[in-house]
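# Okay, structure incoming, though there's no sequence with it:
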């Protein structure tokens, strides 16, 4: 059982180690922090922390560094996540103001988070499977190229270019639109995707008009299927290379996870959140995902169709209070922007 002062000593060790990247000794704690006790007393507290495997001694005669378990205790006992400075809040609002669409908003979000924290930034797309398709339009760019435009009640606008094998005129395109609208418009995106896929499967592969229908319904089905898939937007992977010394082993598993996304999507989805919607997964807690060298912090944001997460990934030696505060502030701003967009 760690005493209250022991937890304060742990907090001092974590804070100093994150700041200096040097093992922390008892004398340094006495000099930098106002405990009002001797270095010998601090050494006793450090011995108790080491016995609980919250800190470790990397080298003989050196100071102590936090373990993954120590970082976990530190995060779990954070009294509060410190707020961002006024300047940081202004930066968030100015950088994310007036996005062109959701893609633009989330792309800006990860770039901003990387600039604020120096970590890899991750943002989940909300799943649009429960969104309703409100509009379908087919625009002929020329006789063989058709732009498929889909709009949902969440404000998402999606466009996909389809190239046909044969020429098509405006009358034939209008007929195809009339056939597809009842299958797509006014339905949930997931249901529309299934119905469009069914129409694609039933279309003839010999009639010219039916062949055009096949190509267009295939494009619609693929686009709507993406609506219900989880996706991540990421930025800042280059920061891992610059911070290679902060990792005990290779950063290659992290780079592979960034490239493949599936592992990170699972991890981001399965992280347990506290009452404030904040979640952390630290070091060895990520070993089932092959990411035992990394820590991830995340905060939830609300979209019309559900909740998703904004996160940061980096070494276990990260500034957890700052990163959690950054993720939380950006998540709150995303929620506000999406709510305002919905009310328009």
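Structure's in. What do you need? Since we're looking at a predicted model, the values are computed, not measured.

# contacts and neighbour counts: CA atoms only from here.
Noted.

# how about the strands in this structure?
Here the chain has its strands, by DSSP state E, at 55-56, 65-66, 120-124, 133-140, 145-152, 157-163, 232-235, 278-282, 294-303, 306-315.

# what's the longest helix anywhere in the chain in contact with?
Using DSSP state H, we find that the single longest helix of the chain is helix 320-343. Contact with helix 320-343 is made by 75, 78, 81-84, 89, 92-93, 109, 113, 116-117, 154-155, 278, 297-304, 309-312, as judged by C-alpha atoms under 8 Å, 6 or more residues apart in numbering.

# The structure to be compared is supplied as follows:
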């Protein structure tokens, strides 16, 4: 026989399901009609009274219906025994959509669009943190006799191009020697280490390459430091406006907060592990402006190294199992794509 706590959790689960689906306060009569709870209406009413007393549900106005509280959603999420798998069709859609990506920028843009479409929420993806990236290769291309193009390629697939005006002509042989020196010194180094190494290269360069190396090093350092303006990609912000009733009086401040990269980066800061989905519900969010939202996030990466975070922001009234499944699946595919770059 099911004990009272388990029975009440089943009532809570049913209330969450109906409220997420219909956005209407849920009454005991509707629960009995829609869900096979195996108990009488009177028992359901008693269980709802107990859940309300314990703070898991509340009565928004003087109707018979109840809605989940943040505490109720938290219990529901914590009791999810496993994240439901995506359907084969959903997995195929993710694969085909992301496999066509041309480079890192395209991968992240596609990921955001895909997450926003799958969850109907605001999707956020953090660029791979440069301090965790390593130099894969530096290409040096001679554009004119006195102008070079530097192409920095990282292990995460990031490609950064910079032009260098040398102020004097340079031979093809000297360009080849520059390329060899740069790759010998920097290949495989973390980007924050590489910037320190680059600064020392002009001192060690042969006299005939010293001026060129100084200009190359100065330009290359710009590629090796963090670019804060490029750290996030957002998509699906308009999805919030579809659920205006979920944000009474707070939608504008949420939209303004999403424009602040610092706020969004804090939302993703809890995503510290690959494969582990984190859910922050309502008042659990540190930023006051975001306390009428829920944030579902995860870390993504390749070869066991976490590169950044991704997730979705939406109302507390969201499909948690489906959202968690979509966030985890997209993160897995992005990690696989970056590992293959």
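Yes, it's here. Keep in mind that this is a model prediction, so the values were computed, not measured.

# on that earlier part again, can I get the strands of structure 1 in TSV with distance to residue 17 of structure 1 and mean neighbour count?
Below are the strands of structure 1 laid out as TSV (distance: least, C-alpha to C-alpha, whole Å; neighbours: other C-alpha atoms under 10 Å):
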stretch	distance to residue 17 of structure 1	mean neighbour count
strand 55-56	11	22
strand 65-66	7	28
strand 120-124	21	27
strand 133-140	52	18
strand 145-152	49	19
strand 157-163	47	17
strand 232-235	26	21
strand 278-282	16	22
strand 294-303	16	25
strand 306-315	13	24
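
# Looking at those, which is nearest to residue 173 of structure 1?
strand 133-140 (7.4 Å; C-alpha to C-alpha).

# relative orientation of the closest one and strand 157-163 in degrees?
Strand 133-140 of structure 1 runs at 30 degrees relative to strand 157-163, counting by axes from the mean of the first three to the mean of the last three C-alpha atoms, to 10 degrees.

# Closest to the centroid, which residue in structure 1?
In structure 1, the centroid-proximal residue (C-alpha atoms, centre = their mean) is residue 123; its distance is 2.6 Å.

# corresponding residue for it in structure 2?
When structure 2 is aligned by TM-score structural alignment, residue 123 of structure 1 is paired with residue 125.

# Also residue 88 of structure 1?
Using TM-score structural alignment, residue 88 of structure 1 sits opposite residue 90 in structure 2.

# rewinding a little: and the match of residue 123 of structure 1, what is it in contact with?
Residues near residue 125 of structure 2 by C-alpha under 8 Å, 6+ apart: 108, 111, 112, 232, 233, 234, 308, 309, 310, 311.

# For those residues, give me JSON lines that also has distance to residue 67 of structure 2.
Below are the contacts of residue 125 of structure 2 laid out as JSON lines (distance: C-alpha to C-alpha, whole Å):
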{"residue": "108", "distance to residue 67 of structure 2": "36"}
{"residue": "111", "distance to residue 67 of structure 2": "33"}
{"residue": "112", "distance to residue 67 of structure 2": "30"}
{"residue": "232", "distance to residue 67 of structure 2": "34"}
{"residue": "233", "distance to residue 67 of structure 2": "33"}
{"residue": "234", "distance to residue 67 of structure 2": "30"}
{"residue": "308", "distance to residue 67 of structure 2": "35"}
{"residue": "309", "distance to residue 67 of structure 2": "31"}
{"residue": "310", "distance to residue 67 of structure 2": "29"}
{"residue": "311", "distance to residue 67 of structure 2": "25"}
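
# Between these, which sits nearest residue 196 of structure 2?
residue 308 (23.3 Å).

# tell me, how many neighbours does the closest residue to the closest one other than its chain neighbours end up with?
The spatially closest residue to residue 308 of structure 2, leaving aside those adjacent along the chain, is residue 128, at 5.0 Å (C-alpha to C-alpha, 6 or more residues apart in numbering). Per other C-alpha atoms under 10 Å, the neighbour tally for residue 128 of structure 2 reads 22.

# which residues does residue 128 of structure 2 contact?
156, 231, 307, 308.

# Show me which pair in these is furthest apart.
For those, the farthest-apart pair by C-alpha to C-alpha is 156 and 231; their separation is 14.0 Å.

# out of the two, which sits in the more crowded spot?
Neighbour count, other C-alpha under 10 Å: between residue 156 of structure 2 and residue 231, residue 156 has more, with 26 against 16.

# That one contacts residue 104, correct?
Yes. Residue 156 of structure 2 lies in contact with residue 104 (C-alpha atoms under 8 Å); the separation is 7.5 Å.

# Structure 1: helices as residue ranges?
With DSSP H as the criterion, structure 1 has helices at 4-20, 26-32, 39-51, 68-76, 86-96, 102-117, 170-184, 189-202, 208-227, 238-242, 252-260, 262-270, 320-343.

# Buried by neighbour count: which residues of the last one qualify?
To tie it back to what came earlier, the one meant is helix 320-343 of structure 1. Applying a neighbour-count criterion of 16 or more other C-alpha atoms under 10 Å, the buried positions in helix 320-343 of structure 1 are 320-335, 337-338.
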